[in-house]
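Chemist: have a look; sequence and predicted model below, questions after that.
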Amino acid sequence: MSGLRHDRALFRDPTFVLFFVARSIGTLGGSFAPVALAFSILHLPHGTPGLLSIVLACESIPMVAFMLLGGVVADRFPRAAVLRVGLGLSFAAFVLLGAMILIGWTPLLALGAASALSGTGIALIYPALTGLIPEILPPAQLQEGNGILGIARNAASIVGLVASGAMVALVGGAWALIVGGSLFAVAGILTLWLPQGRRQPGGLSARGVLGDLRDGWREFVAHEWLWVVVAQWSFLVLFFSAATGVVGPVLANDQLGGAGPWSWILAAEAVGMVLGGFFAMRWRPARPILAAVLAGAVAIPVPFLCLGLGAPLVADIVAMAFSGVSFGVFGVLWPTTMQQRVAPDALSRVSSYDALGSLIFQPLGLLIGGPATVVLGARTAMTVCGLALVVLCVLPLISRDVRTVGPGVRTEVLESTDAS
């Protein structure tokens, strides 16, 4: 009961409540994309798995390319303002994509340009969000706050995925994209009332962007557990993005019944992430990174093997829910440890290196997903992804630092020093 009272206390802070609502609405908007965009492209007169791969890669490439710049900007300028710009770009991208599909004007160049706008927005949103959280939350409540935010994010994903699947079936993917874009706009408007960050210098350092990036890189590589797990995720995301971005929608469209069943599979993952987030809010493992890695090794590959081997839809849904639990645990323990151990004035840059490393091969995964589906067949391609994930999920355990690093105290020490 004391834990619940402690959590409720966060909602007496108006700044946290505003951030909570804005982030949840933004996540709700973003969760329309996996189903709405995939099936909108596949249902075009010239829609193919290859076209879907190209459009998704057009979003992913600028996201990766600009992620480091996004980290520098979010460390040097008010993070709420950076977040607002990213949400604005995402709003424009979704609405443009929806409008083009709605009127039937869908040249590849235009689809790719709008998708690239979305990727640029994400490159600003992620580092700004990561840096804002420890500005809003006191150090003692970081894990609870990350848990609450993660639960809300995943609950919003459930609603968005189910709603987008229903909208695709009833009125088409174009309207689902427009609704998602409108939610980004609402989230961006709410950030107008977030306070300006207190740590940013208000501009680039005297050494410029490259100097700031070098400082962020030194902080990033100083933590072995950090770069080892990021290296793991760079390859994990390659196969995961191929499976969920291209192979899964094609398999669902051809063999599972379309957007509806696929949206339920993705929603099951989000349900699992909610449950994992609740658990991680209360769990205090002595070695949080080891716990996070083991949680992924146990569950992440299973749903893709089930889909590849032709398991019943119910089994696919249950397996994806368990995979989501592991993601939910990871999604609390990982950022909390990073926020505790990384120097606050470098946190957005380090998080951008985290995101860049984790996502660097995502465009490749999306590009090869379509051809792999054509050459191997959807189920075989999915099985290959699942087997690759089995290997990748256990490799970080080779690192002693991953196995032994404990909860950090750096953020608390720095803030207590500042206060004194």
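Modeler: Good, I have the coordinates.
Chemist: CA only for contacts and neighbour counts going forward, please
Modeler: Noted.
Chemist: next, the buried residues of the helix or strand where Leu275 lies.
Modeler: Assigned by DSSP states H and E, Leu275 belongs to helix 259-282. Across helix 259-282, burial judged by 16 or more other CA atoms under 10 Å covers 259-281.
Chemist: ok, structure two:
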Amino acid sequence: MTSASDSTGSPGSTGSPGAPGASARPRRPAWAGRNYSLLTAAAIVTSLGANGSLIAAAFAVLDAGGDAGDVGLVAAARTLPLVVFLLVGGAVADRFPRHRVMVAANAVNFLSQGTFAVLVLTGDPRLWQMMLLTALGGTGQAFFSPAAEGMLLSSVSGEQAGRAFAVFRMAMQGAALAGAALGGALVAAVGPGWVLAVDAAAFAVAGTLRSFLDVSHVQPRVPGGGMLADLREGWREFTGRPWLWGIVVQFSVANAVVGAADAVYGPLVARDSLGGPGPWGLALATFGAGTVAGALLMTRWKPRRLLFVGTLCVFPLALPSAALAVPAPVGVLCAVMFVAGTTVEVFGVSWMTALHQEIPEEKLSRVSAYDWFGSVSLLPLATALAGPVEQAVGRGAALWGCAGLVVAVTAAVLLVPDVRDLTRRTVPVTTRRPAASPDPERSAGGLG
């Protein structure tokens, strides 16, 4: 395996030590092309801003006189349009140039967050105003996410694709950690309004970077039969691959119950048994550190059976809920959070590599939209039911149930032959089939 530091040459250069300017500046790896570098830089900027703004939005609601229920309403106002418009966003991103969809979505987020910041800084924002603006931001995210994933997946090729995705995710996770830490400190120091303003500025910077993406290599989309036809074609692509819809269904359940445990039960356990919000924040931070470690691991490790290894690494995602159910001491909780973060990131990189390998380029955004839809669709329901379930069966039983569901759905998806058998293919960059001419016979079932 060639390491990133080994792949420093550029086309047409000899790389000899005596060449003029050879040591003037480090050269990026061959797989980190212009589009990939722009996408990674823009993602770091938005991750820094967005993770701080989540904290800022909650405190903006509380500072305006709201309670925990109002915070939940504002959060739900963002999630609902995200679920409603994701599939449309995927179809739009496959119909129009993806970079334009991304820039337009960034402009919407810039306007919504900027207006939110102005309201907080200059007056007394109303709950309906904050809900409306966060809903506008969620709508922008619904169009952005499928376009962004499709653009990223099409920006790399060859056997180093897995490493590229690992580096991208490592940068994203590191920025998310830093953004949450900086956001919390800035909210305490200067107030939520300024943090929201920083997030708006981050969207402006990221949108500018994404406007420089080069799409000349992407052949023009062939006009189809309309939006509904595009959605049906994406649905056929999605349902025609058992490994794809099986894992999306798995994560619909897993994300829902883990989200409920993190958002509802975790803070309650921390309050009653762990010493308050500080230990819970530390546990969440160790999960984030684990994701960075997992992405770093995947820059070196290239498992042959992509989805089999990745799915095995989902089982530890049940450990944090089990530790909260006990409840385990803070040190043990942090340890299992780190392990869960590391292993789930192994899955994340494997999943992106499988999508890149198996899905035709012109359908990437629609498939990504179904993936995103499955990932978030049950989350609002799970968080809404978390309280009633706790009242009915008790908090410990509810948390053991969360852990059990993660194990059950992960074991079930291993029964799908394509999940067990799909293997990594080594396709040199120079021989990879053009994106506009996908192989109609390409499927998971033939890779075992």
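Modeler: That came through fine. Predicted, not measured: the structure shown is a model, and the values here were computed from it.
Chemist: can you pull the TM-score for these?
Modeler: Here the TM-score for the pair of chains, by TM-score structural alignment, normalised by the length of structure 1, is 0.88; 416 aligned residues with a CA RMSD of 3.1 Å.
Chemist: how big's the offset between the helix holding Leu275 of structure 1 and structure 2?
Modeler: Compared with structure 2 after the fit, helix 259-282 of structure 1 shows a mean deviation of 2.3 Å (mean CA distance after the TM-score superposition for structure 1).
Chemist: tell me which helix or strand comes right after that helix.
Modeler: Counting by DSSP H and E, what follows helix 259-282 of structure 1 is helix 288-299.
Chemist: quick one: distance of the helix or strand just after that following helix to the chain centre.
Modeler: Using DSSP H and E, the next helix or strand after helix 288-299 of structure 1 towards the C-terminus is helix 302-308. The chain centre lies 21 Å from the centre of helix 302-308 of structure 1; the measure is CA atoms, centre = their mean, to the nearest Å.
Chemist: okay, the angle between the helix holding Leu275 of structure 1 and helix 288-299?
Modeler: Interaxial angle, helix 259-282 of structure 1 versus helix 288-299 (axes from the mean of the first three to the mean of the last three CA atoms, to 10 degrees): 150 degrees.
Chemist: so the counterpart of Val195 of structure 2 in structure 1 is in which element?
Modeler: Superposed on structure 1 with TM-score structural alignment, Val195 of structure 2 falls opposite Ala176. Using DSSP H and E, the element containing Ala176 of structure 1 is helix 173-190.
Chemist: tell me, the next helix or strand after that helix lands on which residues of structure 2?
Modeler: Next helix or strand after helix 173-190 of structure 1 toward the C-terminus (DSSP H and E): helix 208-221. Counting by TM-score structural alignment, helix 208-221 of structure 1 pairs with residues 226-239 of structure 2.
Chemist: quick revisit: can you report how many residues lie near the match of Val195 of structure 2?
Modeler: Using other CA atoms under 10 Å, Ala176 of structure 1 is surrounded by 28 other residues.
Chemist: show residues contacting stretch 39-54 of structure 1.
Modeler: 38, 101, 112, 168, 172-174, 245-246, 249-250, 259, 366-371, 373-374 (CA atoms under 8 Å, 6 or more residues apart in numbering).
Chemist: so which residues of the stretch 51-200 of structure 2 form strands?
Modeler: Applying DSSP state E, counting those that start in this stretch to the stretch 51-200 of structure 2 gives no strands.
Chemist: chain center to the helix holding Leu275 of structure 1, what's the gap?
Modeler: Distance of helix 259-282 of structure 1 from the chain centroid (CA atoms, centre = their mean) equals 13 Å.
Chemist: shouldn't Leu48 of structure 2 be in contact with Gly184?
Modeler: No: in this structure, Leu48 of structure 2 is not within contact of Gly184 by CA atoms under 8 Å, at 11.7 Å.
Chemist: between these two, which is the more surrounded one?
Modeler: Leu48 (25 against 21).
Chemist: corresponding residue for the more buried one in structure 1?
Modeler: Taking TM-score structural alignment, the alignment pairs Leu48 of structure 2 with Leu28 from structure 1.
Chemist: residues contacting the residue nearest to its match when sequence neighbours are not counted?
Modeler: Spatial nearest neighbour of Leu28 of structure 1, excluding adjacent residues (CA to CA, 6 or more residues apart in numbering): Ala156 at 4.8 Å. Applying CA under 8 Å, 6+ apart to Ala156 of structure 1 gives the contacts Ser24, Ile25, Thr27, Leu28, Ser31.
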